[in-house]
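*Asks:* got a structure for you, letters missing:
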């Protein structure tokens, strides 16, 4: 098989390690949902799901209906929550597949009820309350109506309300006032649901950062996404002893190495001009593959454990790095765009900080023409 220009290497042992560490951190009384949406945050949904389940995840979480049905089609039979449908989508296959579906409104609940009648089995439904993100979920004004309709559907035998949940605005900033306000709003919503007679299996509010930093938000279950892949959910705040291990390494083989003289400009627009002779390395990955164009002139890439600055604009298919005047690098040498950082290479979080974004975006966007290689650095069950 031909050597790929560039590849993403995913270590499933790291995912298992992270899920286990998160379970230990939140304690035995809290269930763990590993979120595998967005193709497992770019790591591969099916491989990430298998690793999470092997590490003891109680639930998996996805956004879209297709993601949920793909997991079922590939043999996952455990608890599975899906939360983002649009009008006109067929909910019957989800009810048939025993997927927990989320209702944001009475209209959405009515669609789920109809699907349950068609399927001939009660639908597992979770209700989402908007506690301040102003995204998906019922507003505080609409919540009592949704709760009442859900209880009516339960009495009719059409649904089982299995969960009540919400999502946070600023959990990565522990001092942000929205955290206290959202926790109170969630408690108020739970009280309304309880008064209506709903008895959900799980109540959940915490994402990765809140699961780690705010015990009062853990309730019955935490939803851990980015932390499951070893990436810092709250840079500068996450305790080091959590010991997360990044699971993804993005790397490529240098396509060319060449000498340039002082005064030579590099890449489109000549954003960078050499002030002395140096050696350049051509890395065959660009913005079509998810390398951020905002990384022009600011990112670093490692060769042989030494970091080198990216020079000039990020192109569609390639970037150029400055290897220095005395470099002995050759075409074909491995260039590590980002990885765990254990061998001197940049991390996805460092790339994100350089580009003014978040590590989520770095790992979910990288791909394009990268090959994906899955490795297991430890025997199953030991990492």
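*Replies:* On my side now, so go ahead. This is a predicted model, so every value here is computed, not measured.

*Asks:* Please make it C-alpha for all contacts and neighbour counts, starting now.
*Replies:* Fine.

*Asks:* I'd like to know how far residue 101 sits from residue 153.
*Replies:* 14 Å (CA to CA, to the nearest Å).

*Asks:* And the two? Which one has more around it.
*Replies:* Shown here are residue 101 and residue 153; by other CA atoms under 10 Å, residue 101 has more neighbours (28 against 20).

*Asks:* Report the contact partners of the more buried one.
*Replies:* 81, 82, 83, 94, 123, 124, 125, 126 (CA atoms under 8 Å, 6 or more residues apart in numbering).

*Asks:* Reformat the residues you listed into CSV and put distance to residue 374, secondary structure and neighbour count next to each item.
*Replies:* What follows is those, written out as CSV (distance: CA to CA, whole Å; DSSP: H, G, I helix; E, B strand; the rest coil; neighbours: other CA atoms under 10 Å):
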residue, distance to residue 374, secondary structure, neighbour count
81, 25, strand, 24
82, 26, strand, 24
83, 28, coil, 21
94, 29, helix, 23
123, 36, strand, 31
124, 34, strand, 21
125, 34, strand, 28
126, 33, strand, 27
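
*Asks:* Among those, which one sits closest to residue 272?
*Replies:* Top of the list for closeness to residue 272, among the contacts of residue 101 and by CA to CA, is residue 83 at 45.6 Å.

*Asks:* follow-up on the earlier one: and which of the contacts of residue 101 is nearest to residue 33?
*Replies:* The nearest member of the contacts of residue 101 to residue 33, counting by CA to CA, is residue 81 at 8.9 Å.

*Asks:* adding another structure so you can compare the two:
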């Protein structure tokens, strides 16, 4: 065997044992899915855990949508590859739905169909950002936002609002956080995790500020139909039409139609951005599953009767959970106007004995609650604001009352 000379030996400057890239190793696990998985594992082991974790409607997908999927599964053309950017019929349905629901006029060239809203968000940031570009992210924020920004090489810049402002950031806060490297504002109303809904005048004010600052806006409208008490969630590019050429709208069927598992989302934006994001998707996943796309066509083309039924139930549960949480000393719970989450402050419970234990952070408190009351909540650390917990009220009325009742019994004894 011929020996390898030192001159021809491979370089050893890079660690040979680095199994995971720095880029991927830096990604945090989805806290909401982690809590949901842990709670489900406990339930499978026979524990009577009540889960306020994942944001998932407890309703089944409406029958007419399921029937459309069954019919599509029998069509041989649906067994093949289709255009990476989405079925033309679904793009047209998204165009019509967008005009109907928000008043935004777009064409099929402005639409990319994605594997859920998460892929839409990631691909939008991957398309818009270069390394070092900053994105203003109002906090509390959904756990995926900063990770998608970092994966794209960007830098998330949290802009924090608390319960005193109803979790709404102001133009003054945004301007104070803006730097020469700021490229994008992320906007979400109704909000996950807080359920906050920006009034139209504030949406317009923020949109005009972004326009004047020369920023792009990514606006997440996934909860657009889930508002209560007269609140509405207008689309920013409708209120500020001049912004449309620098705005990407993300949406999907998951929340409105109880279709989280079908994995159909979309992004709407300028044609050049959509074309570039479509190129990315053509290499990442190709087309979204055709049967799911057929189901989405049925959902978007049908009426909103099922949505109204779900919204009525969510509204009832919203009132119940807020009232019950406000009875617990040490908890401050604003009333959300949208989505299906409450985001109470639990700062008044930290550092106080609870069931012989003391939690010094909301993460520790969430662990204590799970172990002592068998109730799963997501700590505020996951959303960029320690001292809070997120609770989804997208679960049955009886489970909701029982779960919050357990919290009342456990936390009411804190001294």
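*Replies:* Right, received. Where do you want to start? Because the structure is a prediction, the values reported are computed rather than measured.

*Asks:* care to give me the TM-score?
*Replies:* Once superposed, chain against chain, the TM-score is 0.27 (TM-score structural alignment, normalised by the length of the first structure); 172 aligned residues with a CA RMSD of 6.5 Å.

*Asks:* Kindly reformat the contacts of residue 101 of the first structure as JSON lines and extend each row with distance to residue 24 of the first structure.
*Replies:* What follows is those, written out as JSON lines (distance: CA to CA, whole Å):
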{"residue": "81", "distance to residue 24 of the first structure": "22"}
{"residue": "82", "distance to residue 24 of the first structure": "25"}
{"residue": "83", "distance to residue 24 of the first structure": "27"}
{"residue": "94", "distance to residue 24 of the first structure": "32"}
{"residue": "123", "distance to residue 24 of the first structure": "32"}
{"residue": "124", "distance to residue 24 of the first structure": "28"}
{"residue": "125", "distance to residue 24 of the first structure": "28"}
{"residue": "126", "distance to residue 24 of the first structure": "26"}
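
*Asks:* And stretch 183-200 of the second structure, end to end?
*Replies:* One end of stretch 183-200 of the second structure sits 23 Å from the other (CA to CA).

*Asks:* how about the lengthiest helix in the second structure: buried residues?
*Replies:* Secondary structure of the second structure per DSSP state H: the longest helix is helix 305-325. Burial within helix 305-325 of the second structure, assessed by neighbour count using 16 or more other CA atoms under 10 Å, is assigned to 306, 307, 310, 311, 314, 315, 317, 318, 320, 321, 322, 325.

*Asks:* Now do it: which elements does it pack against?
*Replies:* strand 341-342, helix 397-411 (3 or more CA pairs under 8 Å, 6 or more residues apart in numbering; DSSP states H and E).

*Asks:* Give me the angle between it and helix 397-411.
*Replies:* Using axes from the mean of the first three to the mean of the last three CA atoms, to 10 degrees, the inter-axis angle of helix 305-325 of the second structure relative to helix 397-411 is 20 degrees.

*Asks:* how about the helices and strands packed on helix 305-325 of the second structure in TSV, adding mean neighbour count?
*Replies:* Compiled in TSV, these are given as follows (neighbours: other CA atoms under 10 Å):
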stretch	mean neighbour count
strand 341-342	28
helix 397-411	17
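
*Asks:* Which among the ones you listed is found nearest to residue 299 of the second structure?
*Replies:* Across these, closest to residue 299 of the second structure is strand 341-342 (CA to CA), at 23.7 Å.

*Asks:* Which elements pack onto that closest one?
*Replies:* helix 305-325, strand 389-392.

*Asks:* Can you check which of those gets nearest to residue 112 of the second structure?
*Replies:* With distances scored as CA to CA, the stretch of these nearest to residue 112 of the second structure is helix 305-325 (23.8 Å).
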